[in-house]
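S.K.: No letters, just coordinates:
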């Protein structure tokens, strides 16, 4: 199926329904801290920590 990225993005946006989605969360900045265990944090830092710093979301890996 060929579909333009813009059309796909619109389809995805139109399918967002927080009332029906089990994966939709509160959307509050930093609320991930309530969900991540220490093991989750260590694993995430190992895989994506540098990327978060590069993107400016974190200043270092002390979070």
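M.R.: Right, received. Where do you want to start? Computed from a prediction, not measured in an experiment: that's the story for all the values here.
S.K.: alpha carbons only for contacts and neighbour counts from here, please
M.R.: Will do.
S.K.: in the one helix or strand residue 40 maps to, what counts as buried?
M.R.: Per DSSP states H and E: residue 40 is located in helix 38-55. Within helix 38-55, the residues that count as buried by 16 or more other C-alpha atoms under 10 Å are 41, 45, 49-50.
S.K.: Turn these into JSON lines, including distance to residue 14.
M.R.: Listed next are those as JSON lines, based on distance: C-alpha to C-alpha, whole Å:
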{"residue": "41", "distance to residue 14": "32"}
{"residue": "45", "distance to residue 14": "32"}
{"residue": "49", "distance to residue 14": "31"}
{"residue": "50", "distance to residue 14": "33"}
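S.K.: ok, and here's another one to check against it:
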């Protein structure tokens, strides 16, 4: 959940301070990308490609 809160915070800052327009899909994509990056950095055994992981999150996290 931390990556979700962090991504929403950063998106909100972009809207408020940089006058950018962020839509829901952009924020969700950023959440997925940051989650994948954080998992790869934290766990060396996490070797999934982003395309595979982002389309099948629960399988790659062994939650299926």
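M.R.: Yep, that arrived. Small disclaimer: the values here were computed from a predicted structure and weren't measured.
S.K.: Superpose the two chains and report the TM-score.
M.R.: Superposed pair, TM-score by TM-score structural alignment, normalised by the length of the first structure: 0.24. Supporting alignment: 28 aligned residues with a C-alpha RMSD of 3.3 Å.
S.K.: related to what we said a few turns ago, show me which pair in the buried residues of helix 38-55 of the first structure is furthest apart.
M.R.: Farthest-apart pair in the buried residues of helix 38-55 of the first structure is 41 and 50; separation 13.2 Å (C-alpha to C-alpha).
S.K.: Residue 44 of the first structure and residue 55 of the first structure, how far apart?
M.R.: Going from residue 44 of the first structure to residue 55 of the first structure by C-alpha to C-alpha, to the nearest Å gives 15 Å.
S.K.: brain fart, residue 12 of the first structure
M.R.: Distance from residue 12 of the first structure to residue 55 of the first structure, by C-alpha to C-alpha: 24 Å.
S.K.: same check, this time on residue 13 of the first structure
M.R.: Distance of residue 13 of the first structure to residue 55 of the first structure, given as C-alpha to C-alpha: 24 Å.
S.K.: Also residue 39 of the first structure?
M.R.: According to C-alpha to C-alpha, residue 39 of the first structure stands 23 Å off from residue 55 of the first structure.
S.K.: Who are the contact partners of residue 3 of the second structure?
M.R.: Contact analysis of residue 3 of the second structure by C-alpha atoms under 8 Å, 6 or more residues apart in numbering lists 31, 34-35.
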